[in-house]
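# No letters, just coordinates:
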């Protein structure tokens, strides 16, 4: 379950997704390499990443007046959604100083709290930096190194794919586009996105009851999402989230935005701890999260080609030269060590969850999204909605009977992931993503 990430207040304004281009801060995209592998070797390309526009300073096109501050829209600049898009400009970003984002070209470091800013979300751009890099991972594996050693309960270092528009939704009402991080969507149909499809989400905006910097509008931004990696040092999950519509789809009510709406918000997750193996992942465990390791995710098709239908998602780890397979489920009635349709059906049945994964098209729909092209997202965030207990909590829901299968997600006590606590005690928590590779099975990693 990947919940919407909130924007944070910093400098002169709260983050907002604006449509025009501001010129008060220079935009320089941090470099991040992408390596393509074949059986004969690997070739590195120099790409870059761009900060989501939801975190950026947004101001009037004629000056520096904020379009949105705290939880409030400026009613003069933004009397309605269409006018707001014309009046507001999204500016460049100070990646390291304001957002705690640094890169050496191969590894991206992302810190939870820098000054008053909390969290960030970034997208990989193509080599020319004008559009998002699109990935089709069918009959391929996707590999990266990660360091989650400083991520405590309640923090999520998430690397995933989203079926965002390649150009960021560039249009007559969105001049900024991908170079300024516009066009975000995911399977949670987030309603805290302040501009969607070139229109402000301001009409009927409701301030958040828990987050002083956020709120929700009447529109949500929905699309297929493949959560390769949602993790801290306690727990991790890999989760496909299919949707019934292609690309960015706007939802406008509780039904289409909700659990039975356009997207499968729950997904079909593989969390080893939730599946009964409590000794596999964590500090000092089989995959030792006190140091860096490599994550390999393979997307297997029914005919062994990129043209086939996605039938299985398999996970491997490599640490200290040792290849470590995902453990098999230890829950009675659920078998397997990878995500398949049979695994998902069994998991939903045993855990007593509604199988929205199946009704939204399952793995076949997820694979079709990759064929159209998915954007790589790299982020860090804390959770004002559920305090990340769906990922790492001793019980989720918190009132559920912990003796029942699927309830325990990790070792984090209830309340440990409260954002106020996390931001106060662990603001310097940093996730590092690097050595990103794509290629045929077995070409992107080595064992000793």
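Received, thanks. These figures come from a predicted structure and were not determined experimentally.
# From here on, just use CA atoms for contacts and neighbour counts.
Will do.
# who's in contact with residue 205?
Residue 205 is in contact with 215-218, counting by C-alpha atoms under 8 Å, 6 or more residues apart in numbering.
# ok, those residues vs residue 292, which is closest?
residue 215 (35.9 Å; C-alpha to C-alpha).
# for the closest one, what are its contacts?
Contacts for residue 215 were tallied using C-alpha under 8 Å, 6+ apart; they are 71, 192, 205-208.
# Which of those residues has the largest number of neighbours?
With neighbours taken as other C-alpha atoms under 10 Å, the top of the contacts of residue 215 is residue 192, carrying 27 neighbours.
# Take this one as well and set it beside the first:
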């Protein structure tokens, strides 16, 4: 998944001036008490069935209001407030990040739970101007839930019928720190306030390990963040809108999260020289040649105009929890029937699941560097799954690439529209421009329901289709 920063403006309570930007900070504020929305998780076994766990979600720190003395913004559209933030550590020691009440979650950010806390609904935009959101599942009020998915399956019901070209309702796992990096640098907020984000894109986040990522003196005038990135392994379970969908492992040759600068971040022309596989090994049915498998309408095998259950299985070499990851399988359940994932229709590439062999042949067929293999492939991805990863659920648009890598024509170096593999979905080039998406579909939302994790075969039921 490409780097992504929140955007938008919103107004706080009357004692606070309107905000000009959304940022994260590392000290908890004192104005608003943090209250996490509840969200259920079902943990399943083949013998006992599924048992409900009453958990919570927390908003990522990057969406929160951060202020210095007298409630003045530490960050706005012009970047860091130089008075409060002459350097990263001073900024973290001066600025405070406020909590969110349930009303803030719903009205300001469009994050709400329904159906007795079985469903999470994320609005694309709110009346205050906020765009998108990202939340993490909590195990306690101060720690993230750590999922260990080797020899397990993860299942959820998704409703993406309102998500048009250029939008992404994403569900993924990242190797964040359980406590959100609390205690690192000046981070006194921790997971309770959604700190510690990392992913395989090594994002240059506003705050990293307890310090503000302030641009260096030699940075371009329009730079809003510094040269430091933060990397960790990422397993994209579901990146989708109504037109296209993909699931993608992104291994890293580290145990994350790990800070980076320069080449290890893999920025720009050094994309394939960094700590992580930024491209990943994706299975996108449209890209793999089956263009009538997933889409909006009854003519598709999987109809995105209606809710669908998405099942992802992580198979090991010998079927135990401690063995090596060898295969990631995908199923769908719709109208009570189990639908096998589509098979590749690309010459020289066979199968309907992700394996080292599939990835190697796909990269060769599409003329892509095999950075997946270079970063350890399935084995390295499996090690991250064994150590434990945090569940992120989000809705966003893409200012950098307009989501072309998911649902349109995604051109790379030395590639044209005739190059095999560049067509990722049916959306027209430019249709995913955030300016267009926000003006046309501001009332869109996505729903994730009945989230389950457990033994292989324990989280879904249905007849084969």
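Perfect, I can see it now. None of the values given here were measured: they were computed from a predicted structure.
# Got a TM-score for the two of them?
Scored against TM-score structural alignment, normalised by the length of structure 1, the superposed chains reach a TM-score of 0.95; 441 aligned residues with a C-alpha RMSD of 1.7 Å.
# Filter the contacts of residue 215 of structure 1 down to the ones in strands?
Filtering the contacts of residue 215 of structure 1 for membership in strands, criterion DSSP state E, returns 206-207.
# Which members of the contacts of residue 215 of structure 1 are the farthest-apart pair?
Greatest spacing in these, by C-alpha to C-alpha: 71 and 192 (10.5 Å).
# Mind listing the shared neighbours of these two?
Taking C-alpha under 8 Å, 6+ apart as the criterion, residue 71 of structure 1 and residue 192 both touch 214-215.
# what helix or strand does residue 96 of structure 1 sit in?
Under the criterion of DSSP states H and E, residue 96 of structure 1 resides in helix 95-99.
# What range does that helix cover in structure 2?
Alignment note (TM-score structural alignment): helix 95-99 of structure 1 is matched to residues 105-109 of structure 2.
# next one: stretch 350-359 of structure 1
Under TM-score structural alignment, the counterpart of stretch 350-359 of structure 1 in structure 2 spans residues 365-374.
# Ok, stretch 368-387 of structure 1 next?
On structure 2, the counterpart of stretch 368-387 of structure 1 by TM-score structural alignment is residues 383-402.
# same check, this time on stretch 134-143 of structure 1
Going by TM-score structural alignment: stretch 134-143 of structure 1 matches residues 146-155.
# ok now that stretch, how far from the chain's centre?
In terms of C-alpha atoms, centre = their mean, to the nearest Å, the gap separating the centre of stretch 146-155 of structure 2 from the centre of its chain is 17 Å.
# go on, stretch 59-78 of structure 2?
Mean-position distance between stretch 59-78 of structure 2 and its chain equals 22 Å (C-alpha atoms, centre = their mean).
# State the three-state secondary structure for residue 417 of structure 2.
Assigned with DSSP: H, G, I helix; E, B strand; the rest coil, residue 417 of structure 2 falls in the coil class.
# tell me the contacts of the aligned partner of it in structure 1?
Mapped onto structure 1 by TM-score structural alignment, residue 417 of structure 2 lines up with residue 402. When contacts are counted by C-alpha under 8 Å, 6+ apart, residue 402 of structure 1 is found next to 394-395, 408.
# Show me the strands in the stretch 51-200 of structure 2, by range?
Per DSSP state E, counting those that start in this stretch, the stretch 51-200 of structure 2 carries strands over the ranges 66-67, 75-76, 79-80, 96-97, 111-114, 119-123, 133-140, 143-144, 146-147, 152-159, 167-174.
# What is the corresponding segment of structure 1 for the second one?
Following TM-score structural alignment, the aligned partner range for strand 75-76 of structure 2 in structure 1 is 68-69.
# Just among the contacts of residue 402 of structure 1, which is most surrounded?
Neighbour tally across the contacts of residue 402 of structure 1 (other C-alpha under 10 Å): the maximum, 27 neighbours, falls on residue 408.
# That residue and residue 392 of structure 1, how far apart?
Look at residue 408 of structure 1 and residue 392 of structure 1: by C-alpha to C-alpha, to the nearest Å, they are 8 Å apart.
# and what of residue 263 of structure 1?
Noted for residue 263 of structure 1: a distance of 23 Å to residue 392 of structure 1, by C-alpha to C-alpha.
# what do you get for residue 423 of structure 1?
From residue 423 of structure 1 across to residue 392 of structure 1, the span is 17 Å (C-alpha to C-alpha).
# Who has more neighbours out of those two?
Counted by other C-alpha under 10 Å, residue 423 of structure 1 and residue 392 do not tie: residue 392 has more neighbours, with 33 against 19.
# Pull the number of nearby residues for residue 258 of structure 1.
By other C-alpha under 10 Å, 17 other residues sit near residue 258 of structure 1.
# Can you name the residues that contact it?
Contact analysis of residue 258 of structure 1 by C-alpha under 8 Å, 6+ apart lists 188-189, 265.
# Go again with 10 Å.
187-189, 220, 251, 264-265 (C-alpha atoms under 10 Å, 6 or more residues apart in numbering).
# try residue 384 of structure 2
By C-alpha under 10 Å, 6+ apart, the neighbours of residue 384 of structure 2 are 148-150, 173-175, 232-235, 251-252, 254-256.
# how about a cut-off of 7 Å?
Residues counted as contacts of residue 384 of structure 2 (C-alpha atoms under 7 Å, 6 or more residues apart in numbering) are 175, 233.
# Distance of it relative to residue 250 of structure 2?
With the distance defined as C-alpha to C-alpha, residue 384 of structure 2 ends up 10 Å from residue 250 of structure 2.
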